[in-house]
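Trainee: take a look and give me a structure for this.
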Amino acid sequence: MIPKLMQYVVLPTVQAQASRRQFLLGVFAAGTGIAVGYRILAASPAVASGTPADEAGPHTFSPYLTIDGDGKVTVLSSQFEMGQGSYNGLATLVADELDADWSAIDVRGVAGNVKAYGNVAFGGAIQGTGGSTSMVTSWERYRKAGAAARAVLVAAAASEWGVPPAEITIENGVLAHPSGKTGGFGAFAAKAAAIPTPADVKLKQPGDWKLIGNAKLKRFDSARKANGTEQYTIDIKLPGMLTAVMIHPPLFGAKLKSFDAAAARAVKGVVDVVETPRGIAVVGEHMWAAMKGRDAVTVVWDETAAEKRSSQELMSMYKDLAGKAPTAVARKDGDVEAGFAAAAKVIEASYEFPYLAHAAMEPLNAVARRNEDGTLEIWGGHQFPDVYQTLASQIVGITPDKVQLHVMKTGGSFGRRAVFDGDVVVEAVYIAKAIGYRAPVKVQWTREDDMRAGRYRPAYVHQLKAGIDSSGKLVAWSAHVVGQSIMAKTMFDGMVQNGVDPTSVEGANNLPYVIPNQIVGLTTTDVGVPVLWWRSVGSTHTAFAAETFIDEVAEAAGRDPIEYRLSMLEPQSRHATVLKLAAEKAGWTKPLPKGRFRGVSVAESFGSVVAQIAEVSTDGKGGVKVERVVAAVDCGLTVNPDQVRAQVEGGIGFGLGAILGEEITLTAGKVDQSNFDAYTPLRIDAMPVVEVHILASANPPTGIGEPGVPPVGPAVANAVYKALGKRIRVMPFTKTLNA
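Mentor: As a prediction, this is how the structure comes out:
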């Protein structure tokens, strides 16, 4: 997913720098109900697609929630739902302040209003979901929206009943007065729409919360997912809709030279075969016809500029570069050379990390339809909606406000749908245009498309070096990271400063340990393999290298791994606190049964700090199994404790799969893996028992969708060393364990 450092992004085409004093709360009539949001004094008069219009004036929008005449509360989510629970979190914020009936809550995604939906963690300049920022950007604005709705409902009831507003209470969506008068939200929605919202609404104090922080609150959408009624892009069926599959270049950077589609057009159900800037699209009446037609197309590719190196060749180049001086420096403290010169002992290690696929459950897809009035509708997993809206408008030749995005729930993303070029969304629009907009078109990738034509977590090599003095104190540290930049030559190129892409070194250039002399260098490679942020981005590799190497240093110093870490942390720091909590809950000082071994790690990412202790067992033949993982988490104030536990549990499973057996390899530039027979995410029988302990905090929420991933790899690797005496330095683990 997107790194937290995107908070510094300012896009030149959109400026949304309004201060809090520029926001007023407003309400407006919407049929028989009300819609509540912020009144933005300098907003554009154009109404955002998917967002209700404020009939009171062209500068007023109410984009955060609606209440229908039947009392149903619909939260309008600026955050894309891909399984992480952002919809549930926003619903919790609104419902608690509103005192709504949880069973009457629903959520739908919206887009097209950057003033209202700009992610504050990204500087407010763009709507986007990622970097584990859903609660960060929503924490204040959605609670205020709920409080505003509550205020006008109370005012409406007070007016109708002829009683003071202060005497009215609300519980589970029902307003009540001591006189016995009661009424649901729907009974007062129309009248409330005409009442001005107070300029300043009072938010509840933590002691008054009923839903926020409630460990027993379950997700509002669980039943729909369990019974199969939840709708995803793959489920979209429009009248007359056609289905398209793509033929992408077999090598990254190859271009289409020519193709023969005569045989494909002869396949029953194939409607058309068209060229797009991203490859060839075979359009059929249904998916099977399109796939059979695709098999019949003959294509000639121009591979002159294609990437033809194998992953072995690339890794060999990376290792050679890692042994040289870095081309950029991300951090430098003290006198590193003097520190090493004075060290009593120097330890060195090299780490290798392969390309990784996102491998989300739902492969990429999108639906595009051009309407008779010239507007364009797009259904899809719109993780960067502003970007996709603009790109689509340019392809069709219309203004962005005529592009309506239907923000669909998605079966996973892990960063894959947060693309700069629109990817499958752009493909859908190009294909619809190529067939003359004669029918709606759904573009559906297969798993093989997703694996071979996707974007990947970059491959990296780390070269680490540490020096300790005669007492075992860490006095010098050097890290050299070699790999591709995710941000360079994209819309976020401005974030690459002095040759340093922050996503390449995050987690390496901000180690929490007190080390007087340290340097973190970076060498960015020029490789044609397309890369993208992947769940927890840079920390996927930096935390592994740092936390396993710290264990090596602790062993060289003759110290316990946890005690050694604590000696380099401020005693009351968040890192020290979660480390001690994990150690306590895991029983670090207690003996383990025979054949069991422990390892530890701690890492900060996306504003949260997570410590994990892993237990592994051995089969006596060199094999290991991860039996248990104990995690301690500081993610600020917890909106949905059950969801926090779920995200950490899921992150541990996600991270385990990556370190144990996942890798994307290339042969002569072509991806070798095509499906889950060769690319092996964690199988269910390999999932360990997971315990999650959440640190109580009054600080604002920080990220949680990703921080569970980075610590699990090094914790398991450190346990494996205790079990087998093997240091894991090459990913995935199978390369070392099966050697």
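Trainee: drop to CA atoms for contacts and neighbour counts, all remaining ones
Mentor: Will do.
Trainee: which residues sit in contact with L511?
Mentor: Contacts for L511 (C-alpha atoms under 8 Å, 6 or more residues apart in numbering) come out as none.
Trainee: equivalent analysis for the one 4 residues further on, please.
Mentor: Applying C-alpha under 8 Å, 6+ apart, we find I515 in contact with 474-477, 568.
Trainee: do the same with G650
Mentor: G708.
Trainee: V441 too?
Mentor: V441 neighbours (C-alpha under 8 Å, 6+ apart): 241-244, 367-369, 428, 431-432.
Trainee: same question, H480
Mentor: Counting by C-alpha under 8 Å, 6+ apart, the residues that H480 touches are 322, 326, 462-464, 520-523.
Trainee: neighbours of M82, how many?
Mentor: For M82, the count of nearby residues is 22 (other C-alpha atoms under 10 Å).
Trainee: thought it was touching R416?
Mentor: No: the pair M82 / R416 is not scored as a contact, 10.8 Å apart, by C-alpha atoms under 8 Å.
Trainee: what residues are shared contacts of these two?
Mentor: Residues touching both M82 and R416 (C-alpha under 8 Å, 6+ apart): none.
Trainee: the structure of the following sequence is requested for comparison with the preceding one:
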Amino acid sequence: MAIPVSQNELPPVLQRLLAEPLAAEPMPRRRFLKLAGAVGLALGAYPLAAEAKDEAVPAPLAPTQQPAAFVEIAPDGLVTVTVNRLEFGQGVQTALPLILAEELDADWSRVRSRLAGVAAAYADPMRGMQLTGGSASIRTSWLQYRELGARARAMLVEAAARRWQLPAGRLSTREGRVFGPGGREAGYGELAEAAMALPVPARVTLKEPRDFRLIGQPTTRLDARAKSSGRQSFGIDVQLPGLLTAVIARPPVFGGRLRLVDEREARAVRGVRAVLRVPLDLGGEGVAVVADGSFQARRGRDALRLEWDLDGVEKVDSARQLVQYRELATRPGPRKFDADMAALAQAPRQLEAEFVFPYLAHAAMEPLNCTVRLADDGAEIWTGSQMPGVDAAAAAEVLGLAPEKIRLDVQSSGGGFGRRAMGHRDYVVDACRVAQAMRRAGIHAPVKLLWTREDDMRGGFYRPLHLHRARIGFDDRGRVLAWDHVIVAQSITEGTLFGRYAIQNGIDSTCTEGMRDPYPLPMRLTVHHPKVNVPVHWWRSVGSTHTAFVMESLIDEIAQRTGQDPVAYRLALIGAEHPRYRAALELAVQRSGYGRRKLAPGQAWGVAVHECFGTVVAYVVEASLDDGRPVLHRVTAGVHCNLAVNPRGIEAQLQGAAIMGLSTCLPGSAITLEDGRVVQGNFGDFTIARMPDIPAFDVHLVPSAEPPSGMGEPGLPPLAPAFANAIARLAGRRLRSLPFDLG
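Mentor: Below is the predicted model:
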């Protein structure tokens, strides 16, 4: 997936930078050495530019290829690996160091990790900008971190070879030590100082997968102890001397502006330092209450008396919106696929279906927050950011500072699901505006802008509402003769820098990803993108959140209507063209006992398979109805993510994604609007799966030595359709919406 960035909110230089990725260009030596000092490098050095008189010196490597910014080896041999991604639950703070440590031949018990700051060295090597998203951390940095480890190892070996006056080819490494003939050996900590003076090799030889000793082994996360004991610090935990806390009273309808502010009672609340009128990033206005702590700030906000100007602002109502979407679905529109539909009217069997998917909140466990400290000549920011470079640039734009005057300290985050990769940078921009307003009011103190759960759920960005309509003609053998399909949904990339790539022929490709494949279907797919006054953005697994449900429900229904086993029918459609789909599905079926094991009375099987972000996940589930309430008992997963870097981490990611997918099935898991206002405000009225809802999981990986694919998002899409397919067999009718409606 591409991360959208509004063209209007970034400096022109950054707009050009994002449009033309810089990963292929080496950073100037002076700038990189400044960077090296800032991040505390301890191993390696940026290679000097080739002297004109020495043509044998290779051209400098790009910053993203330099061990210097990524590996620190202390004298006692402790290895610290810098991670160029945000850690927000996906385990990247373990997986990337594991990859580097494999090629470094490090002692894993002596490896630690830390999050990177903002620097060109930490750009995604494939995308040319610093980001975490699209299940790409391992997928795009797999080769990068292997080469970083291999280069660092080669430098350590060379340092030992020079110490012992031996050819480097006669030396070997194992678990953080270099070994030579005659019993010679030295720890990496002993060699690091000498190694940092050596040039970085331009080319290195990487291990064969058969030689891996760390990669592929189930590994406990490096941050597991801190998180399980409550010692892990997140962005919301940042504390600074004199820190104040701010909350913002936001308009009840998106885009609303203030008509009247009565702040007298708010200022009277003990601990309130300021009441400040501020513009908001989405174009509306708000009132920031700054206080000694969050409790005082919230009390002050509650005491405000505000009158809002909502004239001319669209007030979305969910019921009316659905009527409008249904009418729009009957109109002609741009087409993604355009197969001939002549066979539809004469098909011996017909199927018509409408699917509705609501707005969804990201609802991460850690609400949004951003801490800002202004100085006369710069600013420092602490936040959990999926795009720290873009966030820093947006802050610089708002504060009127040069980008190099912004320091952004990336903090671990308690979830995100796309919400911390915003094109609008709202939580960073709003925090900077509050800090500015405080400074104008004579308050020179750092401030933490805190979004409460209700702020986040009622005033954030959402997965769009989607309407699908399908008319399918097929024969008695289940052969699809024509499939006429319509999708109505807001575009999530329109108006952003990446919209010009994602939107082709008027269709946002993020809306249609997952449609048709892997099945060879004659499909006509029409798409409508209405403009609605509800801010939307991607949500974990993006378009596959709805397309997987539609495709796997309808394929399952055709199998049922023609009296075919749903697994056999899928495998026949997949054929030999998609071996990874087949392998994942067959593995899930085999390990689940599907077709061989008798289920308990009142239970049924459900099946679904889907690919997103390069990974295929197949689910075989066991479900029942308990007094009309759907219950999920067991989930057996077959996963084809190519080479598994950390099987334990993959299992955790799949379980988390599947549980998030389960949440979308449960009653109450919808964001609705009345008179322009979001109804839901907290977990009391926006359902997420709780402990009694959680099924047993069996996760199985298809063996592979191919480079790994994404794993953060692919586990979500097929869960809901597999569950729905099981319930359909028990209820005697198909489920056409999320959350499930059995009324």
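Trainee: which of the contacts of H480 of structure 1 sit farthest apart?
Mentor: The distance between the two most remote of the contacts of H480 of structure 1 (C-alpha to C-alpha) is 13.8 Å, for L464 and T523.
Trainee: among the contacts of I515 of structure 1, name the ones in strands.
Mentor: 474-477 (DSSP state E).
Trainee: which residues sit against stretch 314-326 of structure 1?
Mentor: So stretch 314-326 of structure 1 is contacted by 352, 460-463, 480-483, 521-523 (C-alpha under 8 Å, 6+ apart).
Trainee: helix, strand or coil for L632 of structure 2?
Mentor: When classified by DSSP: H, G, I helix; E, B strand; the rest coil, L632 of structure 2 comes out as strand.
Trainee: which position in structure 1 aligns with D105 of structure 2?
Mentor: By TM-score structural alignment, D105 of structure 2 lines up with D99 in structure 1.
Trainee: and the equivalent of G538 of structure 1 over in structure 2, how many neighbours?
Mentor: The alignment partner of G538 of structure 1 in structure 2, by TM-score structural alignment, is G543. When neighbours are defined as other C-alpha under 10 Å, G543 of structure 2 has 25 of them.
Trainee: how far away is G543 of structure 2 from C612 of structure 2?
Mentor: 9 Å (C-alpha to C-alpha, to the nearest Å).
Trainee: go on, A226 of structure 2?
Mentor: Taken as C-alpha to C-alpha, the span from A226 of structure 2 to C612 of structure 2 is 31 Å.
Trainee: who has more neighbours, the two?
Mentor: Between A226 of structure 2 and C612, C612 has the larger neighbour count (other C-alpha under 10 Å), namely 25 against 12.
Trainee: the more buried one contacts V542, correct?
Mentor: No: using C-alpha under 8 Å, C612 of structure 2 is not in contact with V542; the gap is 9.3 Å.
Trainee: strands along the stretch 451-600 of structure 1, start to end?
Mentor: For the stretch 451-600 of structure 1, the strands defined by DSSP state E, counting those that start in this stretch occupy 460-468, 474-483, 517-524, 596-605.
Trainee: out of these, which comes closest to G494 of structure 1?
Mentor: Among these, if distance is taken as C-alpha to C-alpha, the winner is strand 517-524, at 15.4 Å.
Trainee: contacting residues around that closest one?
Mentor: 321-322, 326-336, 339, 475-485, 499-500, 504-505, 508-509.
Trainee: what lines up with E380 of structure 2 in structure 1?
Mentor: By TM-score structural alignment, E380 of structure 2 lines up with E377.
Trainee: in three-state terms, label that match for me.
Mentor: With three-state DSSP as the criterion, E377 of structure 1 reads strand.
Trainee: now do the same contact list for the spatially closest residue to the match of G538 of structure 1 that is not a sequence neighbour.
Mentor: Leaving aside its chain neighbours, G543 of structure 2 sits nearest to C511 (4.9 Å; criterion: C-alpha to C-alpha, 6 or more residues apart in numbering). By C-alpha under 8 Å, 6+ apart, the residues touching C511 of structure 2 are 489, 491, 542-543.
Trainee: which single one of those residues is nearest to K34 of structure 2?
Mentor: Closest to K34 of structure 2, out of all of the contacts of C511 of structure 2 and judged by C-alpha to C-alpha, is V542, at 38.5 Å.
Trainee: near the spatially closest residue to that closest one that is not a sequence neighbour, how many other residues are there?
Mentor: Leaving aside its sequence neighbours, V542 of structure 2 sits nearest to T510 (C-alpha to C-alpha, 6+ apart; 6.7 Å). The number of residues packed near T510 of structure 2 is 19, by other C-alpha under 10 Å.
Trainee: ok, T510 of structure 2 touching G499?
Mentor: No: in this structure T510 of structure 2 lies outside contact range of G499 using C-alpha under 8 Å: 10.1 Å.
Trainee: on that earlier part again, need the max-distance pair from the contacts of C511 of structure 2.
Mentor: A489 and V542 (12.5 Å).
Trainee: of the two, give the one with the bigger neighbour count.
Mentor: Taking neighbours as other C-alpha under 10 Å, A489 of structure 2 and V542 compare with V542 leading, 25 against 21.
Trainee: got a markdown table for the contacts of H480 of structure 1, with neighbour count and distance to G162 of structure 1 too?
Mentor: Below are those laid out as a markdown table (neighbours: other C-alpha atoms under 10 Å; distance: C-alpha to C-alpha, whole Å):
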| residue | neighbour count | distance to G162 of structure 1 |
| --- | --- | --- |
| A322 | 24 | 77 |
| P326 | 18 | 75 |
| H462 | 26 | 72 |
| Q463 | 21 | 75 |
| L464 | 20 | 74 |
| V520 | 21 | 69 |
| G521 | 24 | 70 |
| L522 | 25 | 70 |
| T523 | 25 | 72 |
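Trainee: quick one: terminal-to-terminal distance for stretch 578-595 of structure 1?
Mentor: End-to-end distance (C-alpha to C-alpha), stretch 578-595 of structure 1: 27 Å.
Trainee: neighbouring contacts of that stretch?
Mentor: Contacts for stretch 578-595 of structure 1 (C-alpha under 8 Å, 6+ apart): 562, 598, 602, 609-613, 617-618, 630-634, 693, 695, 723.
Trainee: what does stretch 100-116 of structure 2 give?
Mentor: With C-alpha under 8 Å, 6+ apart, stretch 100-116 of structure 2 has contacts from 77-87, 93-94, 97-98, 122, 145-153, 173-177, 206-207, 212-215, 222, 410-412.
Trainee: you'd agree L260 of structure 2 is in a helix?
Mentor: No: counting by three-state DSSP, one finds L260 of structure 2 to be strand, located in no helix.
Trainee: alignment lookup: it to structure 1.
Mentor: Aligned partner of L260 of structure 2 by TM-score structural alignment: S258.
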